[in-house]
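*Asks:* I would like to see how this sequence folds:
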Amino acid sequence: MSESQGESQGMPDWEKRFRAARVSLPSWAEDAPERSLFISNATGTFELYTWDRTGGEQRQVTDRPNGTTDGTLTPDGKWIWWFSDTDGDEFGVWMRQPFGGGEDEPVADLPASYPAGLALGRDGTAVIGRSTDEDGTTLHVVRPGEAGSREIYRHRESAGVGDLSHDGTLLVIEHTEHGDAMHSALRVVRTADGTTVAELDDSEGGTKELGLSVLGFAPVSGDQRLLVGHQRNGRWEPMIWDPVSGTTSEPALDLPGDVEAEWYPDASALLVSHSRHARDELWRYEIATGALTRIETPAGSVLSATARPDGTVEFLWSSAARPPRVLSTTGEVVMDPPGMKAPASVAVEDAWVEGPGGTVHALVQKPEGEGPFPTVFEVHGGPTHHDTDAFAAQPAAWVDHGFAVVRVNYRGSTGYGREWTDALKHRVGLIELEDIDAVREWAVGSGLADPERLVLAGGSWGGYLTLLGLGTQPEAWALGLAAVPVADYVTAYHDEMEALKSMDRTLLGGTPEEVPERFEASSPLTYVDKVRAPVYISAGVNDPRCPIRQVENYVDRLKERGHPHEVYRYDAGHGSLVVEERVKQVRLEIGFALRHLPGTAQGAPE
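*Replies:* From the prediction side, this is the model:
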């Protein structure tokens, strides 16, 4: 028996899924493709690792108590740049370390900030994006041999570094200077002096709800074309823009659903990722001929993909039933994590429910046996995100304990067209809960869910919707589990990072002082006295996104009422990268549910 097998004996499957080693899709240095960087939790904390494909050597780069996931390779593969914050607060500086190992060193003379993007050039030039409450967004050029850094962009609204051209002379910036944080415009500037080369703004200064995204400059010498994402046809699609000549071309992709793309290394083709109905597939698009060829992948979700210089494609795949695997179009497994493997779970079923704003898509997982089941409505965060047919340890843990799990891609979610995402305005929180409630009624009416044992749960924006739902739909829910939530929207706005302030102003149409009635209507604190269900809340004390003070305001009101609740505070930011901590949090949530839900097994989770 191996050591890992011995350690896992007697461990429940739900815990094994969290503890099993996982790896991200390895990224690779553009000019040294044998050198890769990936993320793994092999030590029990998510950290950065290098992989020299020539000899197969892997090396842990970072080792910090709260983990590290933000890093990249320089184009020549000689250095790893990684972001160093404090205890998960996302406020810090960029460091670098030699690929082969050595001391970490700061990369610039810039003070700590929230990150706003990074681009690394072949000549050693770097463009570093920074965001602070005092300055808004600033972008800085750092060149080898030059003392200090040089600021080339500044604006109060949110912005970020897009990409550098192959020769390093051009920089594309994603910005929201028009005040709409949900729909970015693009500006290409010269890195030498910051002067503007070209602008692309489909929002027409914020008068239209159309956004753009940077997908990358062409990766070959002498080619300054830029691949961007646009929403002109009601969904995300790729477009090739030449900022110097001003010309654009849109690939003819007859694929329903959202489409993203990246360049093949020789820029002759695009690697197309097509997402529809919470599942993904890959295609190759030939730029010269327009030929579109399907790349075979298993049914499920492709979480990330990259085209290698030899023309093969590597991708990170999973489904709700099957754990993640890093695969290649060669048919080989690219990287197999060490130790025990995550047990499989159950497949998802699709539910399509008519809601007040259109048809709502939900993903359902059921335990063995006949319903109605105690049911967890696990609400995704974002809100600009969506649940997919991908492996997730937390829903699988609930299924193991006899619960059905329903995940709702409410209005505001991505993946269902621009109108569905942009429907979330002004009545924030209340719109999403209308869709969740429609699916709840379907789940009860269909015999899936026991109406007396319904749990509303989620993290981040999902935690916000949980607290808001407990107060605005008090008769619907028997229990609430809110992780890192927005609980007091006004205080959260004043304490959160500047980029999220911009998003809130876009969603609600202004600041708490400008539209107080909207913030009041959308704040869980407004309805706290109407909450009937027991409430469990977990929060990171260093969280810059859903800061701790506004959570404490909500908890204080529960205390004043003598309302049944539990609060778990942990020393990290917006969630944890430490496996032991994640296992502890899930165990606490399941234990709370088993103690407070009628008709469920009492005591600690198995």
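*Asks:* When you work out contacts or count neighbours from here on, use the C-alpha atoms and nothing else.
*Replies:* Fine.
*Asks:* what about residue 119, which SS state?
*Replies:* When classified by DSSP: H, G, I helix; E, B strand; the rest coil, residue 119 comes out as strand.
*Asks:* let me redo that: residue 539
*Replies:* strand.
*Asks:* Wait, it touches residue 487, no?
*Replies:* No: contact status for residue 539 versus residue 487: not in contact, 10.8 Å apart, counting by Cα atoms under 8 Å.
*Asks:* Give the residues shared as contacts by these two.
*Replies:* residue 551 (Cα atoms under 8 Å, 6 or more residues apart in numbering).
*Asks:* Have a look at the two and say which one is more surrounded.
*Replies:* residue 487 (32 against 26; other Cα atoms under 10 Å).
*Asks:* Could you verify that that one is part of a helix?
*Replies:* No: according to three-state DSSP, the state of residue 487 is coil, so it is not within a helix.
*Asks:* For residue 548, see how far away it is.
*Replies:* Computed as Cα to Cα, to the nearest Å, the residue 487 to residue 548 distance reads 10 Å.
*Asks:* swap in residue 270?
*Replies:* Taking Cα to Cα, one finds residue 270 at 44 Å from residue 548.
*Asks:* and if you look at residue 440?
*Replies:* Distance, residue 440 to residue 548, by Cα to Cα: 30 Å.
*Asks:* now do residue 334
*Replies:* 41 Å.
*Asks:* More neighbours: those two, which one.
*Replies:* A direct count of neighbours by other Cα under 10 Å for residue 334 and residue 548 places residue 548 higher, at 25 against 16.
*Asks:* who's in contact with the more buried one?
*Replies:* Residue 548 neighbours (Cα under 8 Å, 6+ apart): 539-542.
*Asks:* want to try CSV for the residues you listed, with distance to residue 573 as columns?
*Replies:* Formatted as CSV, these follow (distance: Cα to Cα, whole Å):
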residue, distance to residue 573
539, 8
540, 5
541, 6
542, 4
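*Asks:* compare with the first, here's sequence two:
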Amino acid sequence: MGEALVSGPASREALSQRYPRREPDARLVATLADVLADGGKRLHWSSRTPEQLECENGTVRFLIQVRTPPQCEDRSCPAVVYFSGGCPQPGYHWRAEFFLRAGFVFAEPAVRGASCGADWAMADDGPRRFEAATDLEAASRCLRARLSRHGDAPKLGALGWSYGGNQTLLAMTRFAGSYDAGFALAAKPDLLSFFSQAPAELRRRRTAEYGDPVTQPELLRANSPMTYVDRVRSPVALMLGGRDPKVSLSDADAFVRALEARQQDVSLMIVPEHAHLTERPQEVVFEHAHVLAFFADRFGIPLSPAVGY
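*Replies:* Here you go, the predicted structure:
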């Protein structure tokens, strides 16, 4: 399965000790495991027809799929904004169910780069990525306006894995203030550093999408969360797999240290047994238990494993 990249003086073992695996709340783990096993047979709030919210970013328009739990129809509730490279689909999904049952609105923006058609999927490739990323900020404006109730604006959390994790970190750095907290999993904080140390075959496959570290270093810097780390003013959490060859533990360490030096609320966890994207039920539950606990804590809301389920 490979191993996460490491560069510089710190070894993989040293970084794993600095950012150790932590067990989530056992009751929350058990509750999420029950929801996952249910498969939408009894627990299917996510099956309700979602709202398709149309947002504008200059001349560009994109949709955000919004799922709202019943108790949040008439009052402002915190929202988790899930970024991914996929195209949001209606219907039951266990991830949306997790958040709805815990009292969060679950929003999925189809920003430029989402796989809603070939042209849209490539709309953030190469030199277009810098401008396309402004959709992250536009999504925040759109959701705050739509989800406000009686003058009460909602807290917004940014969340994503891999490509979506990169978007999450960019939302929290370059567009600091747009989101009130962010949790990035399997993300690359520094694109230039990562691609400079990545295997040649991986660089070749991703050059058109991200840029070449030799001939286009400024492009990679412009689109790297690390470039804007000094702008961060909201809590950020990262989780990486120790067996993930598509991330750099050293880059994450540098990112976290930069925020710690400014006394920002930041955390990193390295999970030794995890690879790039988790698929086994116990891995899914482990990650989401940490994510839910993070947002509940940072937004100051109760998270009882039994509430809402």
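*Asks:* Just the TM-score for the two chains, thanks.
*Replies:* The TM-score (TM-score structural alignment, normalised by the length of structure 2) is 0.79; 273 aligned residues with a Cα RMSD of 2.7 Å.
*Asks:* Can you tell me which of the contacts of residue 548 of structure 1 comes closest to residue 399 of structure 1?
*Replies:* residue 539 (24.3 Å; Cα to Cα).
*Asks:* roughly how far apart are the counterpart of the closest one in structure 2 and residue 287 of structure 2?
*Replies:* The alignment partner of residue 539 of structure 1 in structure 2, by TM-score structural alignment, is residue 240. In this view, residue 240 of structure 2 and residue 287 of structure 2 are 10 Å apart by Cα to Cα.
*Asks:* cool, residue 161 of structure 2 as well?
*Replies:* Counting by Cα to Cα - residue 161 of structure 2 and residue 287 of structure 2 are separated by 11 Å.
*Asks:* ok, now residue 195 of structure 2?
*Replies:* 26 Å.
*Asks:* neighbour count winner among the two?
*Replies:* Neighbours around residue 195 of structure 2 and residue 287, counted as other Cα under 10 Å, are more numerous at residue 195. The numbers are 26 against 17.
*Asks:* if we look at stretch 235-246 of structure 2, which residues are touching it?
*Replies:* 1-5, 16, 172, 180-187, 198, 247, 249, 252, 264-276, 298.
*Asks:* Of these, just the buried ones, ChimeraX syntax please.
*Replies:* Those of the contacts of stretch 235-246 of structure 2 that count as buried under 16 or more other Cα atoms under 10 Å are selected in ChimeraX with:
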select :3,4,5,16,172,180,181,182,183,184,185,186,187,198,247,249,252,264,265,266,267,268,269,270,271,272,274,275,276,298
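*Asks:* Now, the contacts of stretch 235-246 of structure 2 that are in strands?
*Replies:* 181-185, 266-271 (DSSP state E).
*Asks:* could I get those residues as a markdown table with distance to residue 103 of structure 2?
*Replies:* Putting these into a markdown table (distance: Cα to Cα, whole Å) gives the following:
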| residue | distance to residue 103 of structure 2 |
| --- | --- |
| 181 | 16 |
| 182 | 17 |
| 183 | 18 |
| 184 | 21 |
| 185 | 22 |
| 266 | 24 |
| 267 | 24 |
| 268 | 25 |
| 269 | 25 |
| 270 | 28 |
| 271 | 27 |
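*Asks:* Kindly indicate which of those lies nearest residue 281 of structure 2.
*Replies:* Nearest to residue 281 of structure 2 among these, with distances taken as Cα to Cα, is residue 271, at 15.4 Å.
*Asks:* how far away is that closest one from residue 187 of structure 2?
*Replies:* 14 Å.
*Asks:* Residue 302 of structure 2 now?
*Replies:* Counting by Cα to Cα - residue 302 of structure 2 and residue 187 of structure 2 are separated by 28 Å.
*Asks:* Also residue 296 of structure 2?
*Replies:* 22 Å.
*Asks:* Check residue 254 of structure 2 too.
*Replies:* The value you get for residue 254 of structure 2 to residue 187 of structure 2, if Cα to Cα is used, is 13 Å.
*Asks:* again, but for residue 171 of structure 2
*Replies:* 13 Å.
*Asks:* Over to residue 267 of structure 2?
*Replies:* Taking Cα to Cα, one finds residue 267 of structure 2 at 14 Å from residue 187 of structure 2.
*Asks:* Please enumerate the helices of structure 2.
*Replies:* All helices of structure 2, identified by DSSP state H, fall at 12-18, 26-38, 94-101, 118-121, 129-132, 134-147, 163-173, 191-197, 200-210, 217-222, 249-261, 281-298.
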